[in-house]
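Enquirer: I'll drop the sequence and a predicted model, then ask my questions.
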Amino acid sequence: MGKGLGDKLVVAISSRALFDLRESHQVYESEGVEAYRQYQISREDEVLPPGDAFVLVKKLLGLNAAVERAQVEVILVSRNSADTGLRVFNSIQHHGLDISRAAFVGGRSPYPYLAAFGCHLFLSTHVEDVRSALDAGFAAATILSGGPRREAGGELRVAFDGDAVLFSDEAERVYQQGGLEAFQNRERESAREPLGGGPFKPFLSALNRVQQAFPQESCPIRTALVTARSAPAHERVIRTLREWDIRLDESLFLGGLDKAAFLEAFAADVFFDDQPGHCAKAMDVVATGHVPHGVTNEKVSG
């Protein structure tokens, strides 16, 4: 954990995940770095509208108001320079977000600073930065632009896929290679053998610690596992979470049903999944983070 941040939950977010920077990014893509720099400087007093992860960040920071000691730190990590990043910080102040720390890295990937800040989660719109963070052992996801955003009030609701997200992709590899029957047989035989941890296990553990700062009956954080698994593959998941001593408030074993309707029913603020197909459907109803990890994404990128 980074010095001075204690045992807080630390979330790093890119400027394009926090704010809607589509117009300025189009200038960068079509006209280059200098035109982008001039564009941002000339508009640095114009407030940026919220991006796809804005409400999530607002809810995370809102948790600090409900406890004596701040539990969450959000850090801006950006490919902008300090020059072009001034508009982003002005917008942070305008929206009343308690974000005071930042790394502006001038066009390079910010992921090397995640360890120095002690981050538990990195959210970005830049796929390669996310892959680099995952390779370095951090929970990381590419925030996808999609459907309606939740309101900022109320509970923070976070939903996770299981295999290759909370858990390792060992079971998914069996499914990919041998099909459903081989997967179910393997999971039945291994029911009492805990699954390996996936990239989001440390983040869920840190989120669980924040939950423990609140009375269970009035905790403003609610978590859910939303997985394509069903019986008999459920038992290994339950025993694994028990072994880890990690609590999930809800567990949905859907047996291959479309996850989107269940995410809407859960009223998730964000959903993390490794499979692009699941993400494409989920993003119509919830802010969605694609986790480019595991065997499914080896095939996509290969």
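Expert: Received the coordinates, thanks. Numbering: from 1, shown residues only.

Enquirer: Please make it C-alpha for all contacts and neighbour counts, starting now.
Expert: Noted.

Enquirer: Roughly how far does P220 sit from E155?
Expert: From P220 across to E155, the span is 5 Å (Cα to Cα, to the nearest Å).

Enquirer: And V210, by the same measure?
Expert: On the measure of Cα to Cα, V210 and E155 end up 13 Å apart.

Enquirer: Ok, D7 next?
Expert: 22 Å.

Enquirer: what does F19 give?
Expert: According to Cα to Cα, F19 stands 22 Å off from E155.

Enquirer: how about the longest helix along the chain: buried residues?
Expert: Criterion DSSP state H: the longest helix present in the chain is helix 170-189. For helix 170-189, the buried set under the neighbour-count rule, 16 or more other Cα atoms under 10 Å, comprises A171, E172, R173, V174, Y175, F183, Q184, E187, R188.

Enquirer: second one coming, line it up with the first:
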Amino acid sequence: MSEQSPGKQKLSTIKLIVAISSRALFDLDDSHRVFEEEGEEAYSRYQIEHEDDPLAPGVAFPLARKLLALNTDPMSPQVEIALISRNSADTGLRVFNSIRHHGLDITRAAFTRGEAPYRYIQSFGAHLFLSANPGDVTNALEAGIAAATILPSAPGKGEHEQLRIAFDGDAVIFSDEAERVYAESGLDAFNLSEVEAKNQPLSGGPFKSFLSALHAIQNEYPANASPIRTALITARGAPAHERVIRTLRSWEIRIDEALFLGGMDKGTFLNSFGADIFFDDQRRHCESAADYVATGHVPYGVKNAM
């Protein structure tokens, strides 16, 4: 029998793999400005000159830290984070130095020197991709990977040791089939359609597999002692709530909290939940949420095709 590499042995225990771009993980605004204003050569010089200067945390940094904190047993880690970067390996040395400085257990990376990195996201087996580049996020979604564009956002309050993740429903956890009815025919038709289809589970959306991976980790713990807490925060209200509840039940996936807001602003509710990150397909909801918590825009579904 051939001997497996340590990397393969480690991956065999992983339940959740998250790919994060360097601009989502760290604050690269200054160096990105050099790239935009002066070009690649000046950017390369800048990064090499500053490669021993640690980068400040970016919007996704607190999330990454909490994800890695789930690995309480070094012999059986549950979460892997892979760095995905459009840097070259040469300019990316500053990013790896910053990872070491901040004590993040990230050992895998892909540096593509400007090329779209989505093909490597799939090769890493990622359940989720977070990036500041909307084009890369769209490519990842088209490849069947849950992905979101990290927006400039207020950091979460960080009051909880738990990892707290909040999701919109339609076009995020679920497909956009119901949202299409609303977009084409209005609220009354949407509610009628959802009542008539209350016993018919919705199809899965781009984040179903990511939610399933979180649920697999939650199942390792008693319900009242899980290090992960999830919330569905949706603009739906009664009577459109029932199909959502029955869909999650049919998937055998638990959501810890469900807020049916009937069109109310989501930002303050996310603040009350203490979300480490929130995912939504609609820009207006993302802009509201970003005032309170780290926010990822999911450019998927009918509302992003208009």
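Expert: Noted; the coordinates are in hand. Note that the coordinates shown come from a computational prediction; the quantities given were computed from them, not determined experimentally.

Enquirer: Just give me the match in the second structure for R43 of the first structure.
Expert: Counting by TM-score structural alignment, R43 of the first structure lines up with H50 in the second structure.

Enquirer: measure its match to G92 of the second structure for me?
Expert: H50 of the second structure is 11 Å from G92 of the second structure, by Cα to Cα.

Enquirer: Compare neighbour counts for these two and give me the winner.
Expert: Neighbour count, other Cα atoms under 10 Å: between H50 of the second structure and G92, G92 has more, with 23 against 15.

Enquirer: counterpart of that one in the first structure?
Expert: By TM-score structural alignment, G92 of the second structure lines up with G85.

Enquirer: Could you do N199 of the second structure as well?
Expert: Aligned partner of N199 of the second structure by TM-score structural alignment: R192.

Enquirer: Check the secondary structure at the closest residue to that match other than its chain neighbours for me.
Expert: Distances taken as Cα to Cα, 6 or more residues apart in numbering place R236 nearest to R192 of the first structure, at 6.2 Å, with adjacent residues excluded. What DSSP: H, G, I helix; E, B strand; the rest coil gives for R236 of the first structure is helix.

Enquirer: re earlier: hmm, the match of N199 of the second structure is touching L241, no?
Expert: No - counting by Cα atoms under 8 Å, R192 of the first structure does not reach L241; the two are 11.5 Å apart.

Enquirer: okay, these two: which has more neighbours?
Expert: Higher neighbour count among R192 of the first structure and L241: L241, with 18 against 15, using other Cα under 10 Å.

Enquirer: What's the separation between the more buried one and C219 of the first structure?
Expert: Taken as Cα to Cα, the span from L241 of the first structure to C219 of the first structure is 20 Å.

Enquirer: now A164 of the first structure
Expert: 28 Å.

Enquirer: cool, D135 of the first structure as well?
Expert: Taking Cα to Cα, one finds D135 of the first structure at 33 Å from C219 of the first structure.

Enquirer: Counting neighbours, go ahead and name the busier of these two.
Expert: In this view D135 of the first structure and C219 are compared by other Cα under 10 Å, and C219 has more residues nearby, 16 against 13.

Enquirer: surely the more buried one meets V210?
Expert: No - if you go by Cα under 8 Å, C219 of the first structure and V210 don't touch, sitting 9.4 Å apart.

Enquirer: how about the helices of the first structure, start to end?
Expert: Under DSSP H, the first structure gives helices at 15-18, 22-31, 33-42, 54-62, 82-94, 113-117, 127-135, 170-189, 201-211, 234-244, 260-266, 276-282, 295-301.

Enquirer: Please point out which parts of the fifth one sit buried.
Expert: Along helix 82-94 of the first structure, the positions that meet the burial threshold by neighbour count (16+ other Cα under 10 Å) are A82, T84, G85, L86, R87, V88, F89, N90, S91, I92.

Enquirer: Which residues does that helix contact?
Expert: Applying Cα atoms under 8 Å, 6 or more residues apart in numbering, the contact partners of helix 82-94 of the first structure are 15, 19, 37, 40-41, 43-48, 78, 98-99, 104, 106.
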